[in-house]
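Undergrad: just need the structure, nothing else, for what follows:
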Amino acid sequence: MASKKGGLGKGMNSLFGANNVSKEAVEHTKIVTKEQEATEQVVKLPLEDVQPNPFQPRHHFDDNKLQELAASITENGVLTPIIVRQNDSKFEIIAGERRVRASKLASLKEISAIVRQVDDDTMAALALIENLQRDDLDAIEEAQAFDALMKRLDMTQAEIASKVGKDRATVANLLRLLKLPESVQNLIQNGDLSMGQARALLGLKKKTQIEKVAEIVVSRSLNVRQVENLIKQMNEGTPEVRNKEVSPFVLALSNQLEEKFGTKVKVNAGNKGNGKIEINYVSNEDLSRILALLDIEVD
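TA: Coordinates of the predicted model:
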């Protein structure tokens, strides 16, 4: 069984500087992930016994790049051994998860590895540092990295913010994304929803509507301001329909029409596909402006 403590000298506090990850942390991970020493042996491990870093919050990898690496491994083999630690009868990855995944795609049964002794705290630090240093890290993965560190070391949001050089509000907003349904988190990771849009969705009073509204936001390409207005309307409702379930589609349509005409627009949808649209205007000049937008000329 892997040890739980030790091996970090000054402890986790030395891992982070005022700006993201400290030089000390980077140097420490370089020591752990350094190339093979003369006294170390490269061993062959069954791929079925190799497991991801248990503290690694990243679960999404570029499929195309993995396929390219798998093709290279099929032709040339794994040129650089992965680095692992032993945990009972299994081995946990310290460095080389892409090589492991690609080797499985290439239908290999074994992989070359160097086995090192690394404690849990270092494994957690490696996972966090690797994630925070990635240019393509999405908001959900960053939130998962912070959440994992908070749980691992029992740290508060303020302490995390201080350690990684971010505003506390930024950390708090990222962590709030983990309260979204998994399907909505997937939309963020796929690039279909921005962090701003997702944060607006969290403002919905009826949390059961989040997934439905997220679909509308994506399908109608609503911007952040439109999403915020939509959420506000859904939360407030209108006096006439306060006790009636309002279609998210109708609310989204009203919001888009208001954006187009620059005035209050009310959409009343009937039960048989009929309905009416009311467009408010405050003066004759305002009416003329709206008619011009509709390309209507009145003699």
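Undergrad: could you use CA atoms for every contact and neighbour count after this?
TA: OK.
Undergrad: the closest residue in space to A200 that isn't next to it in sequence: how many residues sit nearby?
TA: Residue nearest to A200 in three dimensions, not counting chain neighbours: E228, with 5.5 Å by CA to CA, 6 or more residues apart in numbering. When neighbours are defined as other CA atoms under 10 Å, E228 has 20 of them.
Undergrad: then K260?
TA: Number of residues near K260 (other CA under 10 Å) recorded here: 12.
Undergrad: measure the residue nearest to A200 to L187 for me?
TA: Going from E228 to L187 by CA to CA, to the nearest Å gives 18 Å.
Undergrad: please give me the structure for this one as well, since I'd like to look at both together:
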Amino acid sequence: MSKRLGKGLDALLPALSINDDDKVVEIPLSQLRANPYQPRRTFHDESINELAASIKEHGVIQPIIVRTVLKGYEIIAGERRFRASQVCGMATIPAVVKKFSDQQVMEIALIENVQREDLNAMEVAVAYQALIDQFSLTQEELSVKVGKSRSHIANFLRLIHLPEEVKQYVSRGTLSMGHAKAIVGLKDAKLIKALAEQAIKEQWSVRELEEEVKRLEEKADTKKTSAKAKKKDPYINELEETLRDVYRTTVKIKHNNNKGKIELMYYSKDDLDRLLELLQGKIS
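TA: Sure, this is the predicted structure:
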């Protein structure tokens, strides 16, 4: 087991092992239901069929772990074995019944999949957010529980704010986690979608996408600066230049509705004294 796991999960995962004291029972598949906290949403038919073929030949070697619920049993660990047994047309499956709280079930489902790298980036993000919402955890508390850094948690949670279409790209693996991180900070949802589609179409690397984002941001900043400069009154520009020549320093005139102020910049005490002498001379 990874030493990076949080203490809470460190204590939970050994409970998934089966020892000689555990009683294995045959449970009808009809009485089983999937773990509602299972973060994995995609089960590939090919891998399930391969497992089904193995079960047909050898049976279910490792019992699944379940807990008792109102109507039957809920799967804690072993959903792939359950699904493969359905494919085989089996009536029952060997299982061990254990007691777990909702939070424990949720944490186990998440970490079991993450440790096996069964989840895509969006599934991990949704699972992290569900844990935070369901049990009022802070990002720091969650990072301890799952044995990941705070920045790791934050990066995944940011994916929740992507447009739905882009989330689907990440879920399908069409867009990588790195690509998603490059565009998730943009404010314009349409731009995020357009960049995602362009990155997929042109097979951009993460670096190429980052450079395109940087180029667009620099272009936007230039437009803002240019627009701001254009809005400035030509008369004010002329006055600033005149005063710069007179006082030999940077001069800014800020005005609004015929009211405003004139700013004279100085860069040392001597510079300030020089400006004060000039101003006093002008006043007198």
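Undergrad: work out for me the element the residue nearest to A200 of the first structure sits within.
TA: E228 of the first structure is part of helix 224-236, with elements assigned from DSSP states H and E.
Undergrad: packing partners of that helix?
TA: The contact analysis (3 or more CA pairs under 8 Å, 6 or more residues apart in numbering; DSSP states H and E) places helix 224-236 of the first structure against helix 195-201, helix 248-261.
Undergrad: what's the mean deviation for the helix or strand following the shortest one versus the second structure?
TA: Meaning helix 195-201 of the first structure. For helix 195-201 of the first structure, the succeeding helix or strand toward the C-terminus, using DSSP H and E, is helix 210-219. Comparing helix 210-219 of the first structure with its match in the second structure after superposition yields a mean distance of 2.0 Å (mean CA distance after the TM-score superposition for the first structure).
Undergrad: got the buried residues for stretch 204-213 of the first structure?
TA: For stretch 204-213 of the first structure, burial by neighbour count (16 or more other CA atoms under 10 Å) applies to L204, I210, E211, V213.
Undergrad: what's the nearest residue to the equivalent of the second one over in the second structure if we skip its chain neighbours?
TA: Matched by TM-score structural alignment, I210 of the first structure corresponds to I192 in the second structure. Beyond its immediate neighbours in the sequence, the residue positioned closest to I192 of the second structure (CA to CA, 6+ apart) is I183, lying 5.9 Å away.
Undergrad: to which residue of the first structure is the one you found aligned?
TA: For I183 of the second structure, the residue aligned by TM-score structural alignment is L201.
Undergrad: check W204 of the second structure too.
TA: Alignment note (TM-score structural alignment): W204 of the second structure maps to L222 of the first structure.
Undergrad: would you quantify the distance from its match to E259 of the first structure?
TA: 11 Å.
Undergrad: okay, the two: which has more neighbours?
TA: Set L222 of the first structure next to E259 and count neighbours by other CA under 10 Å: L222 wins out with 19 against 14.
Undergrad: what about that one, which SS state?
TA: Here L222 of the first structure is recorded as coil under DSSP: H, G, I helix; E, B strand; the rest coil.
Undergrad: so where do the helices sit in the first structure?
TA: Under the criterion DSSP state H, helices of the first structure are mapped to 23-32, 63-76, 97-105, 120-132, 139-153, 157-164, 168-176, 182-189, 195-201, 210-219, 224-236, 248-261, 284-293.
Undergrad: what packs against the fifth one?
TA: What that stands for is helix 139-153 of the first structure. On a contact count with 3+ CA pairs under 8 Å, 6+ apart, helix 139-153 of the first structure meets helix 120-132, helix 157-164, helix 168-176, helix 182-189.
Undergrad: what range does it cover in the second structure?
TA: Per TM-score structural alignment, the counterpart of helix 139-153 of the first structure in the second structure is residues 121-135.
Undergrad: how much does the matching stretch stray from the first structure?
TA: Average distance, stretch 121-135 of the second structure versus aligned residues of the first structure after superposition (mean CA distance after the TM-score superposition for the first structure): 2.3 Å.
Undergrad: give me the contact list for that stretch.
TA: When contacts are defined by CA atoms under 8 Å, 6 or more residues apart in numbering, stretch 121-135 of the second structure is touched by residues 39-41, 103, 106-107, 110, 114, 137-139, 142, 153, 156-160, 167, 170-171, 177.
Undergrad: ok, now stretch 98-114 of the second structure?
TA: 9, 12-13, 37-40, 65-68, 76-77, 119, 124, 127, 131, 135, 146.
Undergrad: which parts of it are buried?
TA: Going by 16+ other CA under 10 Å, stretch 98-114 of the second structure has these buried residues: F100, Q104, V105, M106, E107, I108, A109, L110, I111, E112, N113, V114.
Undergrad: return the residues in contact with the residue nearest to A200 of the first structure.
TA: Q197, A200, L201.
Undergrad: just among those residues, which is most surrounded?
TA: Result: L201 is most packed of the contacts of E228 of the first structure (other CA under 10 Å), 25 neighbours.
Undergrad: K260 of the first structure maps to what in the second structure?
TA: Matched to the second structure by TM-score structural alignment, K260 of the first structure sits unpaired.
Undergrad: run a quick neighbour tally on S219 of the first structure.
TA: Residues within reach of S219 of the first structure, counting by other CA under 10 Å, total 10.
Undergrad: also N223 of the first structure?
TA: Using other CA under 10 Å, N223 of the first structure has 14 neighbouring residues.
Undergrad: same deal with V87 of the second structure?
TA: Counted with other CA under 10 Å, the neighbours of V87 of the second structure add up to 16.
Undergrad: separation between the closest residue to it other than its chain neighbours and E112 of the second structure?
TA: Spatial nearest neighbour of V87 of the second structure, chain neighbours left out: A52 (6.4 Å); criterion: CA to CA, 6+ apart. As defined by CA to CA, A52 of the second structure lies at a distance of 21 Å from E112 of the second structure.
Undergrad: could you do S54 of the second structure as well?
TA: Distance of S54 of the second structure to E112 of the second structure, computed by CA to CA: 22 Å.
Undergrad: coming back round to it: closest one to K44 of the first structure among the helices and strands packed on helix 224-236 of the first structure?
TA: Of all those, helix 195-201 sits nearest to K44 of the first structure, with 43.0 Å by CA to CA.
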